[in-house]
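1. Sequence first, then the predicted structure, then my questions.
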Amino acid sequence: TQLLIDLPIRLPGGIEYWDFTCSPIRDERGVLEDLLLVGVNVTARVAQHERQKRNVDQAQERVSQMVELHRVSLEVASQLGQDPTKLLRMILGKMVALVQATGGVIWYADRERGDLECVISVGLPRDYMGQAVPRGAGLPGRVAITGESQRVDDYRSYPLRTGEFDDPAFRAVAAVPMQQRNQVIGVIGLVKTAESVTPKYPDEAPPATFSEDDIWLLELFAVQAAHAIENTRTYLDMERAYQQQRALDRQKDDFIARASHDLRLPLTSVVGYLDLALEMLPQARDDDVRHLLQTAADEAQRMKELMDQLLEQARLDDGKREVHLAPVALAEVVKEVVAARRKQVALHGTPYEFTVMVAPDLVVMTDLARLKEILENVLSNAVKYSPKGGQITVEAHGVGAVAEMRISDQGIGIPADAHAQIFERFTRVDSPLASAIGGTGLGLYLARQLAESMGGTIALERSTPEVGSIFLVTLPC
C-alpha cells in the first residue's frame, strides 16, 4: 500500500511544500524488504493555488464591499430630512470594519470659516466629540483645503500632526474628504494601531497601513456620507424657506386686510364729512364747516400717507428709486419735518411737545428726499403710538465720520420679544394697544431700506412698554 503525505518544510530560505510518496518493496514471498520514499517539490503549485485562492477571496471581498456600499446608498436615500448622525455613525462603522481600522472620526466643515468640528467618534482611545481642528491644521485640515485624500503610514513621525487629533497609539492614519459640488463639507479620518489588525493569511504581515485600495473604498463611502449630510442640509434649507414663505404669505394676507380697512376708513370719512358739509352749508356756521372740512382733509392726508408707503415699497422692491447724495444741513431738514408734523397734530388737540436739538453746522451726505421720508416715517410712528401725547425729541450730533440722530417718544413702547421683527415688512406689534391703531406695517421697513440705501442705519436703541422708545439713525457725514 502506498502512503501519500503533503508536508511543509521550513528552510532558511522560507517554507517549501513537498509531496512524499512511500511505497513498500517486497521479495518473491511478499515479505517487506524495504521502503521507497519519493519526494516532489510542489511549492510553485501550492503558491499558484494560494494566489488563486487569494484572488477569489479578494473578489468576494470586493463584492461584499459593493453590497455594503449599495446598502448604505439605499439608507441614505431613505433618510431624507432626518438627523444624519445615526446614519453617519453606521457608515463610519462599516468603513472601520472593511479596512480593519481601530476607529475613526467624522468632522463637519463650518460653512463660513472652514474650521472642522468632530461630530462622530468611534473606537478611538479617547472621545474627540466636539473637538475643533482649525482650517489647514494637521492632516484633516490639509484634506479640507486640498480636497484630496491623504494617508500617513507612520503617524508618530508625521511632522504636521496636531494636538486636536493625536494619540501615542496612532500608527497609520487616513483622511478622505466629503465633497458636494467641488466643495469640502467634511472630512473622515480613520486610524490603525499596532494591535488593531491580524493577518488574513499565515505568511503575511498584519496590514498596519492603509493601501491604495483602502483609500479607494473609503472615498466611495465618503461620497455616501456627503450625500447624507447634503440631503439633510438641502431638506432643512427647503423647509426653512417654505416656512419663511408661509410666514410672508400670512403677513401679506394680514397686510391686505389691514390696508383695505385702513384705506376704507379715511375714504369713508372723507365722503361722509363732505356730504355732511354740503348738506349743512346753507345754514351752517363757518366754524362748523371748517371743522368738517378739516376732518375730511386729515383723513385724506392719512390715506395719502398709506398710499405713499405702498408706492415707495414697490419702487424700492423694483430697484427703481435712485439715490442722489449731496451735502445736507441736518438741522434745517429736521426742523422742517418737525414743523409740518407739529402743525398736523395741533389740529387734534392732543398735547404733544416737540423738541429739536441739532447743531446748525452738522452736515450729512444724504439724499434729501429719502432723509425726509425716514424722519416722516419715524415721527409718524412716534405720534401714532403716543395716543396720550407727550414729549417727542429729535437730537443729533456728529460721532467721527457719521451723524447719530435719536428720535425718542413717550408712547406705548415695544415689547422685548418684538424688537427683532419691527423692521420687517408688514410687521406690526402684536398688542391690544397697537392693534387699535391703524397702519400698514411698512413705515419702519421703509425707513430701514432708505437709510441703508444711503450708507446709513436705523435701529431700536431702547424701548420700554408704557414708557416709550428711542430710535437711532446713523448717516455718513
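-> It's in.
2. going forward, measure contacts and count neighbours with C-alpha atoms only.
-> Noted.
3. May I have the residues that are in contact with D127?
-> Contact partners of D127, counting by CA atoms under 8 Å, 6 or more residues apart in numbering, are S121.
4. Same check on R342?
-> The neighbours of R342, taking CA under 8 Å, 6+ apart as the test, are Y352, F354.
5. Same question for D254.
-> Applying CA under 8 Å, 6+ apart, we find D254 in contact with F426.
6. do I392 as well
-> By CA under 8 Å, 6+ apart, I392 lies in contact with Y352, E353, F354, T355, A382, V383, I407, S408, D409, Q410.
7. Buried only: go through these for me.
-> Among these, the ones that count as buried by 16 or more other CA atoms under 10 Å are Y352, F354, A382, V383, I407, S408, D409, Q410.
8. Second structure for comparison follows:
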Amino acid sequence: MPTDSPKPGTVPETAFEPAAMFRAFFDQGTHSAAILAPDGTVLDANRRALEPWNAEASDVAGRKFWDCMWWEGEPAAAGAVRAGAGQAAAGEVFRCHLPYHRPGQGGRFADVVISPLRAADGSIAMLSAIGADATERRRAAERLRLLDAIGEATRIAADPKAILDGATRLLGEHLGATRVAYADLEPDNDRFTIRHDWTAPGEASTVGVYSLDLFGSRAASNMRAGRTLLIGDVDTEIAQDDGAAMFNAIGIKAIICCPLVKQGSLVAMMAVHQRDPRAWAPGDVALVDAVVERCWAHVERVRSTEALRAADRHKSEFLATLAHELRNPLAPIRNGLDLLRMSADKPAVMATVRQMMERQVGHMVHLVNDLLDVARVSTGKVVLRLERTDLQSVVGSAVETSLPLVEAAGHGLELRLPDAPVWLDVDLVRMSQVLSNLLSNAAKYTPGGGRITVEGALEGSEVVIRVRDTGIGIPQEAMGSIFDMFTQVSRSLDRSKGGLGIGLSLVRHLVGLHGGTVAAASAGPGQGSTFTIRLPAAAGARSAMEARAAGGGASVVTGALEILVADDNVDAADSLAALLRAGGHRVRTVYDGEQAVRAARACPPQLAFLDIGMPRMDGYATARAMRAEPGLAGLRLVALTGWGAQEDRARSREAGFDHHLLKPAAPEELAAILAAVQT
C-alpha cells in the first residue's frame, strides 16, 4: 500500500538526520553564531555571521575568536571577547554590549553572549558565541537621551539665542557634524534667514539671509514642498550649475535639511552640514526632524512670552501716557471755567480764555479721533473713499493742518514738489492725515528752530514722498519697533509733546490700506530722520480739477432753519442749540426720544439732531418713528454719537438718518449740513 503524504506543517522523516537538522538550524538562525573550542578557537560560524564580510567558514576556522574580522579596529572589544571566552571556558556565561566592525558601516554595536556547552560527563566540550546587532536600539536610546537633553536645555532658556545655542551644539556633537544651522523662512517663501549656527572648531559660520534658489532646483523644490533634503555627496548627486557650486562655496559635501511646515506654510528649517561625503542613517533624518520641531516650539514659546510682556509693558506705558495727555488739556479747561465765572465783565479776558479752551478741546478731540482710527484700522473697519487727486493737493492739505505746530516751534518748512501734477488714487482725507502725522511728528521731535523738508516725485510706477527733519533722530535699536503701537523714541519729561505713540502705527496701517509702504531711516541720535512713503501712481488720470468741477461747488447757507435738538445730555443739547441760535436759526430742545417725536409732530422741523444713546427711546427708534410720520416727509435727520465705526454708520442709515456726526461735531461739519438743507 502507498504511504500517506506528510501532513501540512510537518517535516519529512529524512530531514531528521541530526547533522542536516543542526546545519539548517545553525545557518538559518536570526542571530550571528559561532562554535568555539574551549580555548577560543573558531570551529564553525553560521551564514549570518559571515555574509556581511563576504567570508566563508574556512576563513575563520582555526583562528582565535577575538582575532577575527568582527573586531577589526576595535581592540577594546577584542580584549573583552577574549576575557569572555575564558569566562565561558570556566563554566560561566558571558554577556556584554560591544562595538564591532562591519565593512562600510562604522560605529555598530552588538549584544554578545558566550556560553559553555557541556559534554555528557559535565565537562566543557565547546563554547557557543551568539551575537545580535543592537545598533539601532542603541541609537534610538541615544536619540532619546539627546532629545531629553535638548528639552532640558531649552526648557530653562529665557531667549531664542540660548535655545538655539544648546540645541544646535548638542545635535552637532552627537552626529559628529561640521555645522548645524537653524533658519526662519521669510513670508515670501523664497528667502530664509539663518539665525544661528553651531560649527565644529575652525569652521565658518553661515549666519545670514539667502535665497532658496541659490542652492539649486532640487533644494528649492524640496524646501518649498516641505520635503527633507538628503544629500550624501554633493558632487555626484547635484549638477555643478544647479546648486553644487553654492554648497561647495560654503564647504558642504553632505547635508540633511529638514523643513518645518505649520498650517500649510514653511516656517523654519534645520540643516546639518558635513564637510566630507557621508552615508546618512535613517535615524539621523528622524533626529534632525524632531530637533527642528522642538526648537521651533520652544523659540515660539519664548517669543510669545516676550510679546505678552512687551504688550503688557506697552499697555501700562500707554495708559500712563494717555492719563498725562488728557490731563494736559483738562487742566487749562478747568482753569478756564473758573476764569469765565470770575471775568464776566472783562470781555478781553473771556475772549482769550475761550480761544485757549477751543485749542485744548481740539487737542482732546484729536487724541480721541486717533484712538478711534487705530481701533478701526486694527479691526479692518476703515473703508477708503478713493478719488483721483494730485500729489500737490495731498501735501497742501497736510501742511495746512500741521503748519501751526511747525510755526509754533520755530521750524523752517520747505516743499520740494514737481511743477507738473502727479496723480494718485487715494482717500484724500486719510492720506492727508498720514502726512500730517509725519509732519507733526517731525515738529515735536525736532529742537526749536529746526528744518523740515517735504519732497515728492514720481519714480517709475510709484509716487514717493519723503519727510525729512533735523530732529533728535532714531537710535538703531529702536528702528525695528518705530511703527509699533504705543512706541515712542523718547519718554523723558522734556519730550512731553510726544503724544500717545500711535501716530506712526496709524501711518503704517493707512499707507498699507492704499497698497503702499512706509519706511524710517536715521543716521542715529541727533542726526535727524527721514520717513519715506511709496504709493502706486495712478494711470490714465483725467484732471482732478475737472473731476472736482464735475461734482459741483459747495452750497451757501441762505436763511434761518427750524431745527430740533434731542439729547439726554442737557449740557450737550443746550450748548448745540445755543450755537445754532447764534447762527440765526430757530431751535427747540428736548431731552429724550419720546419728547422729540411729540415735538416734531406738533411743529415739524426742517432739521433734527438726535443723540443715539437716549433713554426710553433711543435715537434709532426715534428716527424710525419720525420717518413713519406722513407730516415729516421732508425732515433731514442727523445722528449725534460717539460711535463712528462703519457698522455704526450703516445702522444709522438703516434707521433713516441722512447724516452721521461724531461728538463733538466740528463747526465745518455743522455748516456743511446746514448748507445742504438750505439748497
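-> On my side now, so go ahead. For clarity, every value in this text was computed on a predicted model and none was experimentally measured.
9. quick revisit: restricted to helices, list the buried ones among the contacts of I392 of the first structure.
-> A382, V383 (DSSP state H).
10. The buried ones among the contacts of I392 of the first structure in strands, which ones?
-> Among these, the ones falling in strands (DSSP state E) are Y352, F354, I407, S408.
11. Name the nearest residue to the third one, sequence neighbours excluded.
-> Residue nearest to I407 of the first structure in three dimensions, not counting chain neighbours: V394, with 4.6 Å by CA to CA, 6 or more residues apart in numbering.
12. Alignment lookup: the one you found to the second structure.
-> Using TM-score structural alignment to pair residues, one finds that V394 of the first structure aligns to V454 in the second structure.
13. Just give me the neighbour total for its match.
-> By other CA atoms under 10 Å, the residues close to V454 of the second structure number 22.
14. sec struct for it, please.
-> strand (DSSP: H, G, I helix; E, B strand; the rest coil).
15. Would you check how far apart it and V518 of the second structure are?
-> When distance is defined by CA to CA, to the nearest Å, V454 of the second structure is 14 Å away from V518 of the second structure.
16. Surely H419 of the first structure and R462 touch.
-> No. With contact defined as CA atoms under 8 Å, H419 of the first structure does not reach R462; the gap is 9.2 Å.
17. so L146 of the second structure makes contact with L170?
-> Yes. Between L146 of the second structure and L170 there is a contact under CA under 8 Å: 7.2 Å.
18. Can you show me the helices along the stretch 301-450 of the first structure?
-> Secondary structure of the stretch 301-450 of the first structure (DSSP state H, counting those that start in this stretch): helices located at 330-346, 368-384, 432-435, 443-453.
19. could I get the ones you listed as a markdown table with distance to L11 of the first structure?
-> Compiled in a markdown table, the helices of the stretch 301-450 of the first structure are given as follows (distance: least, CA to CA, whole Å):
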| stretch | distance to L11 of the first structure |
| --- | --- |
| helix 330-346 | 102 |
| helix 368-384 | 97 |
| helix 432-435 | 98 |
| helix 443-453 | 87 |
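20. Give me the distance between the helix or strand where E61 of the first structure lies and the centre of its chain.
-> Per DSSP states H and E, E61 of the first structure falls inside helix 43-78. Relative to the centre of its chain, helix 43-78 of the first structure is centred 41 Å away, using CA atoms, centre = their mean, to the nearest Å.
21. ok, average deviation of the biggest helix by length in the second structure from the first structure?
-> Ranked by number of residues, the top helix in the second structure under DSSP H is helix 282-342. Compared with the first structure after fitting, helix 282-342 of the second structure deviates on average by 1.7 Å (mean CA distance after the TM-score superposition for the first structure).
22. Off-centre distance for that helix?
-> 15 Å.
23. Same check on stretch 424-439 of the second structure?
-> 27 Å.
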